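Peer 1: Dropping the sequence and predicted coords here.
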Amino acid sequence: MGVMLYSHGNGTRVWGKEYKTIIVRDDEVAEYLKQGWHKHPDEVKAEQEPVKRTRKNKAESDESDD
């Protein structure tokens, strides 16, 4: 079975923040933890602000109303 690990970076959005994620085999977890990966997103120290989703205003959208 695999274990998902988390690190700083962009890729997967979890609870409003983005992390690099990787799935590794159970026997590889210790090796990746030594390389700076974490078992839980809360263990990754906050280096960035939460990602705020924005929407385009209707006037900014690429579609026309014709």
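Peer 2: All right, it came through fine. A quick note: this is a predicted structure, and the numbers were derived from the prediction, not measured.

Peer 1: Please count neighbours and contacts with C-alpha atoms only from this point.
Peer 2: Noted.

Peer 1: could you pull out the strands for this structure?
Peer 2: 2-14, 17-25 (DSSP state E).

Peer 1: Check it against this one:
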Amino acid sequence: MKIAIYKPGGSVMVWGVMAQLKVIDPSELSKYVKDGWLDHPSKLLSSEVGDAKPRKGRKLKAESDADKD
């Protein structure tokens, strides 16, 4: 049986994250993990948390009205 492995930053959308996807034999897994591949798509989400830039939110109405004065 083959298994899928994942690496952030590719052309395939996996759980809302762009990733590289490769199908390999289980005997090759340790070699790929050493090269930065992930054995489960949920690990893509945790690797993206540190890479994401914080977004600027919209100003509240009171703050935007105060800027007009």
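Peer 2: The structure has been received and is ready for your questions. Just so it is clear, the structure is predicted and the values come from calculations on it, not from any experiment.

Peer 1: picking up where we left off before, turn the strands of structure 1 into a markdown table, columns for distance to Gly36 of structure 1.
Peer 2: Formatted as a markdown table, the strands of structure 1 follow (distance: least, C-alpha to C-alpha, whole Å):
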| stretch | distance to Gly36 of structure 1 |
| --- | --- |
| strand 2-14 | 7 |
| strand 17-25 | 12 |
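
Peer 1: out of those, which comes closest to Glu47 of structure 1?
Peer 2: Across the strands of structure 1, Glu47 of structure 1 has its closest neighbour in strand 2-14 (7.7 Å, C-alpha to C-alpha).

Peer 1: counting contacts, what elements does the closest one pack onto?
Peer 2: Other helices and strands packing on strand 2-14 of structure 1, by 3 or more C-alpha pairs under 8 Å, 6 or more residues apart in numbering; DSSP states H and E, are strand 17-25.

Peer 1: What lies in contact with the strand it packs on?
Peer 2: Applying C-alpha atoms under 8 Å, 6 or more residues apart in numbering, the contact partners of strand 17-25 of structure 1 are 1-13, 41, 48-51.

Peer 1: thinking again about what came up before, possible to save the strands of structure 1 as TSV with distance to Tyr32 of structure 1 and mean neighbour count?
Peer 2: Listed next are the strands of structure 1 as TSV, based on distance: least, C-alpha to C-alpha, whole Å; neighbours: other C-alpha atoms under 10 Å:
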stretch	distance to Tyr32 of structure 1	mean neighbour count
strand 2-14	8	15
strand 17-25	8	16
